[in-house]
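J.: predicted model follows, preceded by the sequence.
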Amino acid sequence: MEWINDDSVLLIVDVQNDFIPGGALAVSEGDQVVPLINDMQKKFRHVIATQDFHPSDHGSFAANHPGRKPFEFIELAGLTQILWPVHCVQGSSGADFHPKLNRSQWMAVFQKGKNPEVDSYSGFFDNARRGDTGLGDFLKSIGIRRVFVCGLALDYCVKFTALDAKSLGFETFLISDATRAVNLKPEDGNLAIAEMEAAGITVLTSNQL
């Protein structure tokens, strides 16, 4: 089956230094998605990226809550919020894209996580769905119907981006070998894939494209 056509977009989620081994919120094997993503980009006419882009006072950072540690839970914006190490701060090298990630054909970068009062996993909306990045409207304006999602991390930003794409009416695909999970619990990545499949998202590998 021919998956990719002119109404398809490759959506690269948060392939940034802080999510790569050695980064502040490192995803195991996160760097291994870069060559796959570079290769896949050649097959798409439309390529867009998202970028986690937090102010230093972001409410999801454990450092901004005295006495709290990363991976504890609080309430933020009326939602249960996991506290993270400081990561992807605006203007920091950690917020930059991986240096080997090819950006030559990107149409746009949509930044998220800029509101200190609510976290933003999805490339479309913040976690409370009160803020909209404009990505959905942009995709519709250029005639996109199929969204292929890859990047970091599978069990958070990739999952929520894919679920929101599906909820907005796009035919949505997860490129499963071009993503990696945080896996705070060992099964989190597999559970994320199962949740996406249950929502009607098609799971492919890059060599099926």
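T.: Cool, the structure landed. Residues are numbered from 1 along each chain as shown.

J.: from here on, just use CA atoms for contacts and neighbour counts.
T.: OK.

J.: this structure: strands as residue ranges?
T.: Remark: strands assigned in the chain by DSSP state E are 8-13, 46-52, 73-76, 79-82, 108-112, 146-152, 171-180, 202-204.

J.: which one of these lies nearest to C88?
T.: Closest of the strands of the chain to C88 is strand 46-52, at 6.0 Å (criterion: Cα to Cα).

J.: check what contacts that closest one and list those residues.
T.: 6, 8-16, 41, 88, 95, 97, 105-114, 123 (Cα atoms under 8 Å, 6 or more residues apart in numbering).

J.: that strand vs strand 108-112, what angle?
T.: 30 degrees (axes from the mean of the first three to the mean of the last three Cα atoms, to 10 degrees).

J.: show me how far strand 46-52 is from its chain's centre.
T.: For strand 46-52, the separation from the chain centroid amounts to 9 Å (computed by Cα atoms, centre = their mean, to the nearest Å).

J.: wait, isn't G189 in contact with D155?
T.: Yes. Here G189 reaches D155: they are 5.2 Å apart, a contact under Cα atoms under 8 Å.

J.: pull up the overlap in contacts between the two.
T.: 181-183.

J.: in the chain, where's the longest helix?
T.: In the chain, with assignment by DSSP state H, the single longest helix is helix 188-198.

J.: in that helix, what's buried?
T.: 188-189, 192-193, 196 (16 or more other Cα atoms under 10 Å).

J.: for stretch 86-104, same thing?
T.: Judged by neighbour count (16+ other Cα under 10 Å), stretch 86-104 contains these buried residues: 86-90, 94-98, 101, 103.

J.: just stretch 9-28 next, same as before
T.: 9-20, 23-28.

J.: how about TSV for the buried residues of stretch 86-104, with distance to L139 added?
T.: Shown next, in TSV, are those (distance: Cα to Cα, whole Å):
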residue	distance to L139
V86	31
H87	28
C88	25
V89	26
Q90	25
G94	27
A95	24
D96	23
F97	22
H98	24
L101	22
R103	18
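
J.: let's bring in a second model and compare:
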Amino acid sequence: MVLDKKTWDSSDALLAKFDANHDGLIDYDEFRSMCVELFGPDEVERHEYRVRDIFDILDLDEDGYLNREEWERCYNEWTLVVVNPVNVLIVVDVQNDFIDGSLALRHCGKGQDGIEVIEPINRLLAEVKWHKVVYSLDWHPDTHIGFYENLGLRELHSDSKISKEEAKLFDTVVFRDPYLEQRLWPKHCVIDSWGAQLHKDLVIAPGSGKVRKGQHPDMEAYSVFSDNNCADSRELLNILEEVGATDLYVCGLAYDVCVKATCLDGLRLGYRLAVVEDCCRGVNPVDVEDTRRLIEDGGGLLTDSQAVPRFVTGDTRSLVMALQLAKSMAKKHGAVVSRAE
């Protein structure tokens, strides 16, 4: 979608372009006209309610107009991000153990195969100019709490519905110390092992970053952002803040576990986020469907590797991601966002 750069580089020029009645204010119809130019008529027609929700969020005093102060905030914090996003690709846990090793998805009996994500991810790396690429790795000590083989090392809490004697692979138990609800996985991605390495066929982008998670023996870490007690880690956040990331594209393994947790945390933290579905595979298709609903409910976009290059170049823009940005602005400024929830 080609835009007149000079117009979009100035809030005054943009106001002059879309303030049809020259009253110094932007009403909903004028804002909608701007969105048609930003997102295209088809996207606006499909997501008209999202355009209205965005306008209502930006209209802080709820008078039906964007006054000069509201317009400047709209321009600086919303329009400029929509026009000039900073795009980061997060590749989650494309490691040997999830493809050919102890926790290979194809051995989980649900018809998913981790090897299938490598070709479309490599195509994204080749075709798209990313501001940053980040690879995450499960990186567990041998005594990690999530390993079924280590069940005998710790006591279960009385809250656990399953006893040690009854517990099987993939069951969920509750440990006493630390108090933790935990799914039991086969031993995988042990630090410095072959299983913990990124798959040999996965392209590693020059200048990319790596985040190793799950290194604490008594704490699970599905999300690249945080452990399962929701304690934010600074490692990924520092990388994202260094490049000024606005838009995250998430892919990898497993869709219904670590990709899910990473997406939900990214949305919670206010990033515009899309999950690249054909670059993901999961443990259980039923859980994948639940994951898709959770990401959509959280404001995330479900897309595929064919569409992503056009999003990154700005040839296509998403009102789903634009609404998520507006909601993040509202939370930042303490505004009420219930109308758009």
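T.: Cool, got the structure. Everything numeric here is computed off the predicted structure, so don't read it as measured data.

J.: TM between them?
T.: Once the chains are laid over each other, their TM-score by TM-score structural alignment, normalised by the length of structure 1 reads 0.92; 206 aligned residues with a Cα RMSD of 1.9 Å.

J.: so which residue is smack in the middle of structure 2?
T.: C263 (3.2 Å; Cα atoms, centre = their mean).

J.: what lines up with T50 of structure 1 in structure 2?
T.: Matched across to structure 2, T50 of structure 1 falls on S136, judged by TM-score structural alignment.

J.: for S176 of structure 1, that is, sorry about that
T.: Aligned partner of S176 of structure 1 by TM-score structural alignment: E277.

J.: residues in structure 2 matched by the longest helix of structure 1, start to end?
T.: With TM-score structural alignment applied, helix 188-198 of structure 1 matches the range 287-297 in structure 2.

J.: what's the mean deviation for the matching stretch versus structure 1?
T.: Superposed on structure 1, stretch 287-297 of structure 2 shows a mean distance of 0.7 Å to its aligned residues (mean Cα distance after the TM-score superposition for structure 1).

J.: mind listing residues that contact that stretch?
T.: The contact list for stretch 287-297 of structure 2 (Cα under 8 Å, 6+ apart) reads 255-256, 260, 263-264, 282, 301-302.

J.: trace W84 of structure 1 over to structure 2, please.
T.: Superposed on structure 2 with TM-score structural alignment, W84 of structure 1 falls opposite W185.

J.: need the nearest residue in space to its match, chain neighbours excluded.
T.: F147 (5.0 Å; Cα to Cα, 6 or more residues apart in numbering).

J.: the one you found: neighbouring residues, count only.
T.: Residues lying near F147 of structure 2 (other Cα atoms under 10 Å) number 21.

J.: isn't it up against V190?
T.: No. F147 of structure 2 lies out of contact with V190 (Cα under 8 Å); the separation is 10.2 Å.

J.: just give me the neighbour total for E48 of structure 2.
T.: Residues lying near E48 of structure 2 (other Cα under 10 Å) number 15.

J.: so what's E2 of structure 1 up against?
T.: Contacts of E2 of structure 1 (Cα under 8 Å, 6+ apart): L209.

J.: thought H216 of structure 2 was touching H140?
T.: Yes. With contact defined as Cα under 8 Å, H216 of structure 2 reaches H140; the gap is 7.3 Å.

J.: okay, these two: which has more neighbours?
T.: Neighbours were counted for H216 of structure 2 and for H140 using other Cα under 10 Å; H140 has more, 27 against 15.

J.: show me the contacts for the more buried one.
T.: Contacts of H140 of structure 2 by Cα under 8 Å, 6+ apart are 188-191, 213-217.

J.: kindly report the same for F19 of structure 1.
T.: Per Cα under 8 Å, 6+ apart, neighbours of F19 of structure 1: 25-27, 30, 152-153.

J.: how about TSV for those, with distance to M1 of structure 1 added?
T.: Formatted as TSV, the contacts of F19 of structure 1 follow (distance: Cα to Cα, whole Å):
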residue	distance to M1 of structure 1
L25	37
A26	36
V27	32
G30	29
L152	27
A153	28
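
J.: which one of those residues is nearest to E75 of structure 1?
T.: L25 (20.7 Å).

J.: on that earlier part again, any idea how far the match of S176 of structure 1 is from A254 of structure 2?
T.: According to Cα to Cα, to the nearest Å, E277 of structure 2 and A254 of structure 2 sit 11 Å apart.

J.: between those two, which is the more surrounded one?
T.: Ranked by neighbour count (other Cα under 10 Å), E277 of structure 2 and A254 place A254 first, with 24 against 18.

J.: isn't that one up against P285?
T.: No. Counting by Cα under 8 Å, A254 of structure 2 sits too far from P285 to count as a contact (10.8 Å).

J.: which residue sits farthest out from the middle of structure 1?
T.: Structure 1, Cα atoms, centre = their mean, max distance from centroid: G67 (28.9 Å).

J.: mind listing what the aligned residue in structure 1 for E235 of structure 2 touches?
T.: Counting by TM-score structural alignment, E235 of structure 2 corresponds to G134 in structure 1. For G134 of structure 1, the contact set (Cα under 8 Å, 6+ apart) comprises 110, 124.

J.: 7 Å - rerun?
T.: For G134 of structure 1, the contact set (Cα atoms under 7 Å, 6 or more residues apart in numbering) comprises F124.

J.: now do Q16 of structure 1
T.: With contact taken as Cα under 7 Å, 6+ apart, Q16 of structure 1 is in contact with 94-98.
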